[in-house]
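Peer 1: The sequence and its predicted three-dimensional model are supplied below.
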Amino acid sequence: MTISLTIYGIKNCDTVKKALKFLSSKSLPHEFIDFRENLISEDLYKTMEQGVGLEMLINKRSSTYRSLTDDEKQNIGYELVSKYPTLIKRPVLIQNGDVMVGFSEKQYSELLL
């Protein structure tokens, strides 16, 4: 069975770099998609949101989030995320429909190895 492993993020993000380094060090085949260069689809956004919930998916510590109006903060959805992709916490790992946000070597090991 082929494992479908995709990691979404921004290539210059340190946490994304750690996750990619971990995957490479374990020889785990994966695809990396920079969502700043390749906007995610609305369906993929819904998969991410349904997989981990909006609270976990949105990076509330980011300067992008802090610069939003109160109304925007209350109404985060695909339209806003497609306009400001850095609102999404990084990295987002999707394997066979399972979604994980952020990087933890322990969690990646438990999920992937």
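Peer 2: Nice, I can see it.

Peer 1: Only C-alpha atoms from now on, for both contacts and neighbour counts.
Peer 2: Noted.

Peer 1: Could you tell me how far the spatially most central residue of the chain is located from residue 71?
Peer 2: Centrality entry for the chain: nearest residue to the mean C-alpha point is residue 92, 2.4 Å, by Cα atoms, centre = their mean. Noted for residue 92: a distance of 26 Å to residue 71, by Cα to Cα, to the nearest Å.

Peer 1: Please apply the same query to residue 58.
Peer 2: The gap separating residue 58 from residue 71 is 15 Å, by Cα to Cα.

Peer 1: The two - which one has more neighbours?
Peer 2: More neighbours surround residue 58 than the other of residue 58 and residue 71, with 21 against 8 (other Cα atoms under 10 Å).

Peer 1: The structure to be compared is supplied as follows:
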Amino acid sequence: MLRIYGIKRCDTMARAQAWLADHQIAFELHDYKKDGVPADRLADWMRRAGWQALVNTRGTTFRKLPPEQTADLDDARALALLTANPSAIRRPLIDLGSELLVGFDEQRWSGVRWPEVSR
């Protein structure tokens, strides 16, 4: 089954989950606050998408962090920041193996070949 990573109480996550349900794509939620952040996956996502795609710089969590934590980010600093502050990870995140979807973009999602096993 498809796994969607994020935080349960998030407007963007709600829109993404509604879109998946409307398109009859079965999924399960991996809630960072409840289930934690899978460290090995986070490192892999960062390698594949870059920290710039994963860090939600517009979110409340990131904006409330002290400047010394958010300044001069690089791979190592961003990984540490996201590990310590999972709410700062852009969401939703769906790992399709060959493709990594970061954030909800209805137009982009409409063009995705979703796994048949999840329908």
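Peer 2: Everything's here; your move. Everything numeric in this text was worked out from a predicted model, so none of it was measured.

Peer 1: post-alignment, the helix or strand hosting residue 106 of structure 1 versus structure 2, mean distance?
Peer 2: Using DSSP states H and E, the element containing residue 106 of structure 1 is helix 105-112. Compared with structure 2 after the fit, helix 105-112 of structure 1 shows a mean deviation of 1.3 Å (mean Cα distance after the TM-score superposition for structure 1).

Peer 1: Buried residues in that helix, which are they?
Peer 2: By neighbour count with 16 or more other Cα atoms under 10 Å, helix 105-112 of structure 1 contains the buried residues residue 108.

Peer 1: Helices of structure 2, start to end?
Peer 2: For structure 2, the helices defined by DSSP state H cover 11-22, 32-35, 39-49, 51-54, 60-64, 67-70, 75-84, 106-110.

Peer 1: rewinding a little: tell me, how many neighbours does the closest residue to the residue nearest to the centre of structure 1 other than its chain neighbours end up with?
Peer 2: Spatial nearest neighbour of residue 92 of structure 1, excluding adjacent residues (Cα to Cα, 6 or more residues apart in numbering): residue 101 at 4.5 Å. For residue 101 of structure 1, the tally of surrounding residues (other Cα under 10 Å) stands at 20.

Peer 1: Contact partners for residue 101 of structure 1?
Peer 2: Contacts for residue 101 of structure 1 (Cα atoms under 8 Å, 6 or more residues apart in numbering) come out as 52, 56-57, 89-93.
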